[in-house]
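J.: Just a sequence and a predicted model for now, questions to come.
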Amino acid sequence: MEWLGPEEWQAVRLSLRVSFWATLSGLPPALLAAYALARWRFPGKQLLNGLVHLPLILPPVVTGYLLLLTFGTRGPIGSVLQEIGLVFAFRWTGAALAAGIMAFPLLVRAMRLSLEAVDPKLEQAAATLGASRLWVFVTVTLPLILPGIIAGAVLGFAKAMGEFGATITFVSNIPGQTQTLPSAIYAFLQVPGGEHAALRLVAVSVAVAMSALLLSEWLARRAQRRVSGT
C-alpha cells in the first residue's frame, strides 16, 4: 500500500474496519432470518422476506435517511442509545450500521440457499438418536451450511466495502471518521487534480470486489459438493 497516500490509506483502513464489524454483527440475525425463511411456517413470512430484501430495492439514500430518522440523536432509538453513550449518527459505528443493513440481504440469501440444500433426512436421522433440535443444528446443520455462511459473509463484506449512498446520508463524509473508500473516491473527484488518487482507490475497490466474488463462487461450489456428497 506504499503507492497510497496517507488520506487514501486512512479511507482504506476505515472501510476495512467498518466492513468487518458490519459483517460480523450481521451474521447472527442473518442466520436467524435465513433459518426462519427456509424452515419455519408462520403468518407474515412473506412480509419478513420483503423486509429482509427491502435494502436491495430501496434507493440507498432512502435507507440512509430512514436510519438518520431512527438512529439519529433525536430519533426514537438514537436518543435512547445516546443516554448510554452509544451514538451512530456521524460516527464510524453509524457507517458500520448502514453498511451492515445494506449487506444484510446478501447474508440472508446465501445462508437460506445453503439451508434449503441440506437434506432434512440427515437432521431427522440425528433426531431419532435422541439429539435435541439445538444439538442437531450445531452438529449436523451448521457444518453443512458453513461454506454458505462464509460465502455470504464474503459477499456481505464486499458489499459493505462498496456502500456509499446510505452511509454518506447517515454519517456524512468526514475524513478520518466516516470517510470510507466510496466516500473518499467521491471527495477526490470533486477537487482539481484528485483523479489520480481516486483512480488508485478505484483499483483497490475492484481488487476487493473481484476477490470476494471469486472466493464466494469457490465456496458455493464447495458447499454444493459437500451437500451432494461428491
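T.: Yep, that arrived.

J.: going forward, measure contacts between C-alpha atoms and count neighbours the same way
T.: Fine.

J.: hey, where'd the helices end up in the protein?
T.: Assigned by DSSP state H, the helices in the chain fall at 6-39, 45-57, 60-71, 78-83, 92-117, 120-128, 133-136, 142-162, 165-171, 181-189, 195-228.

J.: take the one below as the second:
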Amino acid sequence: MTNSAVPRWIVVIAAVGAVFVLLPIVAMTTRVDWVHFLPLITSPSSRDALLLSLRTSLSATAVCVVLGVPMSLVLARTTFPGQRAVRALVLLPLVLPPVIGGIALLAAYGRTGLLGKTFEVLGVQIAFSTTAVVLAQSFVALPFLVLSLEGALRIAGTRYEAVAATLGASPSTVLWRVTMPLVLPAILSGAVLSFARALGEFGATLTFAGSLQGVTRTLPLEIYLQRETDPDAAVALALVLVVVSLLVVGLTLRTSGITRRSAL
C-alpha cells in the first residue's frame, strides 16, 4: 500500500535499501546444509556456546537494568555541572570499537589492571572468566538502555510526578508509584535492546575474556572459530543467531509500540 504523499523515487530507493539489508540474510539461508542442520547446531561445542551466550546475556541485561535505570533517571531528572560530558562518556561504548572496550576492561580488571591487582591479592581473577564475559557484554550494552530510557523519561515529562509531590508523596514513593510504572515499557524495550547487543558481542569479549569452551566462548566466538574449520557449522550457527535476533527485534518493536501508546 503506497502513500501518495511519498514520491515514487523515494519508494524505489527505500526498496533498494530493503534489498541491501535482506539479500545477505537470504543468501546465507541458501548456504545452509539443511540435511545436517540439526547435528551441526547440537554438537557439544555449539550447545555450550549457545547456552553460555544466553546465560551471560541475561546476566548482562540484569546488570544493565540495575545500573542503567538510575543513570537514566539522574541524566533525565537532574541538572549538574558537566552533565553533557557525563552523558557523552556513558554513551561512548556505542561508538567505541569493541576491541578497544576489551582493552579498557583489561586495563581496569586484568591481573595487572587498576582494580585487578586488588582482586588478584584477594584470590579473585576476573579476566578470562565467565564473569569477564558478563562485564564485557554489560559494558557495550548498557548505553542502549540508558539512551532509550532517558529519551522516554524526557518525553513523559514531570507533570504526574509534580502532582504526586504536591499531594505529599516522598521522592521514593513518586519513583516507585508514578515514574517507574509510567516508563516501564521503555525499560522493557531498553532491556531487550541490551540483551540483543550482549548476545551479539564479539570484540570486547574476545579481548577481555578469551575463548575457552564452556567458560568464555560465546556463540559469536564459536561461529568465528567454526568458520575456519567447519564452514557448514558456522553458517548453521549463524542462522540460529539470526533467528534469535529476529525474535528480539520483534519483541523490541512490540515494546516500543507500547511505549508510544503509553506516551500518548
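T.: Nice, thanks for sending it over. Since the structure is predicted, the reported quantities are computational estimates derived from the model, not experimental observations.

J.: Would you pull the TM-score for this pair?
T.: Superposed pair, TM-score by TM-score structural alignment, normalised by the length of structure 1: 0.94. Supporting alignment: 226 aligned residues with a C-alpha RMSD of 1.3 Å.

J.: could I get the helices of structure 1 as JSON lines with mean neighbour count?
T.: Formatted as JSON lines, the helices of structure 1 follow (neighbours: other C-alpha atoms under 10 Å):
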{"stretch": "helix 6-39", "mean neighbour count": "19"}
{"stretch": "helix 45-57", "mean neighbour count": "14"}
{"stretch": "helix 60-71", "mean neighbour count": "20"}
{"stretch": "helix 78-83", "mean neighbour count": "16"}
{"stretch": "helix 92-117", "mean neighbour count": "26"}
{"stretch": "helix 120-128", "mean neighbour count": "13"}
{"stretch": "helix 133-136", "mean neighbour count": "14"}
{"stretch": "helix 142-162", "mean neighbour count": "24"}
{"stretch": "helix 165-171", "mean neighbour count": "26"}
{"stretch": "helix 181-189", "mean neighbour count": "21"}
{"stretch": "helix 195-228", "mean neighbour count": "16"}
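
J.: show me the contacts for the counterpart of Ala127 of structure 2 in structure 1.
T.: Here Ala127 of structure 2 is matched to Ala89 in structure 1, going by TM-score structural alignment. By C-alpha atoms under 8 Å, 6 or more residues apart in numbering, the contact set of Ala89 of structure 1 is 68, 71-73, 170-171.

J.: Please apply the same query to Leu58 of structure 2.
T.: Applying C-alpha under 8 Å, 6+ apart to Leu58 of structure 2 gives the contacts Phe195.

J.: How about Ala98 of structure 1?
T.: Going by C-alpha under 8 Å, 6+ apart, the list of residues near Ala98 of structure 1 reads 63-64, 67, 166-167, 170.

J.: which residue in structure 2 lines up with it?
T.: When structure 2 is aligned by TM-score structural alignment, Ala98 of structure 1 is paired with Ala136.

J.: what do you get for Arg112 of structure 1?
T.: Residue correspondence to structure 2 (TM-score structural alignment): Arg112 of structure 1 is matched to Glu150.

J.: Hmm, Ala76 and that match touching each other?
T.: Yes. Using C-alpha atoms under 8 Å, Glu150 of structure 2 is in contact with Ala76, at 5.6 Å.

J.: what touches both of those two?
T.: With C-alpha under 8 Å, 6+ apart as the test, Glu150 of structure 2 and Ala76 reach no residue in common.

J.: ok, Leu86 of structure 1 - how many residues close by?
T.: Leu86 of structure 1 sits with 14 neighbouring residues when counted by other C-alpha atoms under 10 Å.
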